[in-house]
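> Below is the structure, and that's it, no one-letter string:
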């Protein structure tokens, strides 16, 4: 399966024209203006753009797993004393979000694994960056999962007739928390791919962005299906649930905004002049350039 997901039209160690352009624009947003980023940065940054073809191949697999998970979770309604209409109506959407989240991560991870074997002079003895999980992400994840669990338990204790809805939602929050935790831990444990101080700084920022991209607050959106749809949630908790979703989404938006203000330190990130434009038959890295940034 990994071989299928990692398949590319060109050798995976070479950046495509799309990845080169994405790396150039990514660096420009962080205060570095180059015409041709270094080969390492093109692939390293380009991996986070995740080409549509690679992303779709990966997500297709996890979409099937998500459907299987949703069907399996719905089968809990066969338990004694459980009625399907008493469970949350957002089971399928929860698993779709989980499939998209894990699928995007796997597509990026496969591209970076190809890169790890192609860096000839990788820095050694460099510790992984600290503080990658910042306060905004921590607050978002805690509010989404711990806050949601608190609300579910409150419903379970206060409204006996809604206990099925409460535990079904609590179980889905556990699924979302597990997927998010696996991705974050794996991102923190990724090897340091750098050749100098500039690529080391870019790698740290990319790692921070990868953590933010897990977007745990997305798991609050399915709750709105109950609030504005079939109304399976206890009416007394409707206002609290809407406030819960709004708070989580606000925290989720604040994290990337704060991260976008970070700039890269001075260093060699690429060349000032590019080589002649690549043709359709020559869409690979062009190392012959002049000038440095």
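Received, thanks. Model, not experiment: these values are computed from the prediction.

> contacts and neighbour counts: CA atoms only from here.
Noted.

> can you give me the strands in the stretch 1-150 of the chain?
Counting by DSSP state E, counting those that start in this stretch, the stretch 1-150 of the chain has strands at residues 36-37.

> which residue ranges form the helices in it?
In the stretch 1-150 of the chain, the segments counted as helices under DSSP state H, counting those that start in this stretch are 2-5, 17-29, 39-46, 52-74, 91-116, 135-141, 148-158.

> And here is the other one:
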């Protein structure tokens, strides 16, 4: 891989190559040096020193603070609103930093634009889909009932605003991840493409946001007392299904045999 170890513009850096080698090793593939395509894709996600990532995260934090100030200005209540806005914005900014780094390393080969993509359910899994429905569908229903049956109108609108922004951020990540082409030039890189779809989907963690409801309860922030039990059950169900879904993602099969880079040199 010419110039890969130098960190020149347009080439994966040393940290990205190392992160890719380690990721492949955990999936049963030992290489001396990964292929450039894999280093560009895996390294962009797992390297701790990916160029430009801090700028994306800082921009997301600033945007979240501005959104939180706007929410306060229109009278929405809930100390968890700002925390939730920040977390959702950071999730999508982290995902966008992956895409930006991939583009900076040059055009990626496209094996298939539609028919070869794995299905959304195969990538996400049933537990993840359940957590998404519980978090946003169940949360919207709770916010509506709180608004209609209690005086805590501002809290209900605040909860709806938080979940609406989180749903938008998660949707950006999931739609972009599931609908993108298969970036690969052989069966090995196609298998890695599938695994990276799974990894990218985990940038959106819907079940985290109902836990913020428990934070509001802890600080006594206008949570209707009669809904305490319902909100706790909502948070436990949403977070629990998310945890199970992520755990099942980690039980992925080993990568199939193929060309993943320079083989490890075995000394005689």
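Everything's here; your move. Not measured: the values here are computed from a predicted model.

> returning to that earlier point: tell me which of the helices of the stretch 1-150 of structure 1 sits nearest to residue 203 of structure 1.
helix 39-46 (7.6 Å; CA to CA).

> circling back to that earlier point, out of the helices of the stretch 1-150 of structure 1, nearest to residue 257 of structure 1?
Using CA to CA, those put helix 135-141 closest to residue 257 of structure 1, at 10.1 Å.

> roughly how far is the closest one from the heart of the chain?
Averaging C-alpha positions (CA atoms, centre = their mean, to the nearest Å) puts helix 135-141 of structure 1 14 Å from its chain's average.

> Report the distance from the longest helix anywhere in structure 2 to the chain centre.
The residue-count maximum for a helix in structure 2 (DSSP state H) belongs to helix 153-179. Its chain's average C-alpha position is 13 Å from that of helix 153-179 of structure 2, according to CA atoms, centre = their mean.

> Touching, residue 39 of structure 2 and residue 14? I think so.
No. Residue 39 of structure 2 is beyond contact range of residue 14, at 9.6 Å (criterion: CA atoms under 8 Å).

> For the two, work out which one has more neighbours and name it.
Per other CA atoms under 10 Å, whichever of residue 39 of structure 2 and residue 14 has more neighbours is residue 39, with 30 against 17.

> State the distance from the counterpart of residue 271 of structure 1 in structure 2 to residue 253 of structure 2.
Counting by TM-score structural alignment, residue 271 of structure 1 lines up with residue 262 in structure 2. Per CA to CA, to the nearest Å, residue 262 of structure 2 is found 22 Å from residue 253 of structure 2.

> So for the two, which residue has more residues nearby?
residue 262 (13 against 10).

> Which residues does the strand or helix carrying the more buried one contact?
Taking DSSP states H and E as the definition, residue 262 of structure 2 sits inside strand 261-263. Contact with strand 261-263 of structure 2 is made by 30-35, as judged by CA atoms under 8 Å, 6 or more residues apart in numbering.

> whereabouts in structure 1 does the longest helix of structure 2 align?
Counting by TM-score structural alignment, helix 153-179 of structure 2 corresponds to residues 163-189.

> So for the matching stretch, what gets flagged as buried?
Within stretch 163-189 of structure 1, the residues scored as buried using 16 or more other CA atoms under 10 Å are 163-170, 172-173, 175-177, 179-180, 183-184, 187-188.

> One more: stretch 212-230 of structure 1?
Those would be 212-227, for stretch 212-230 of structure 1 by 16+ other CA under 10 Å.

> Where does that stretch end up in structure 2?
Counting by TM-score structural alignment, stretch 212-230 of structure 1 corresponds to 202-220 in structure 2.

> One more: stretch 20-27 of structure 1?
By TM-score structural alignment, stretch 20-27 of structure 1 lines up with residues 17-24 in structure 2.

> what's the mean gap between the matching stretch and the aligned bit of structure 1?
When structure 1 is superposed, stretch 17-24 of structure 2 averages 1.3 Å from its matched positions, counting by mean CA distance after the TM-score superposition for structure 1.
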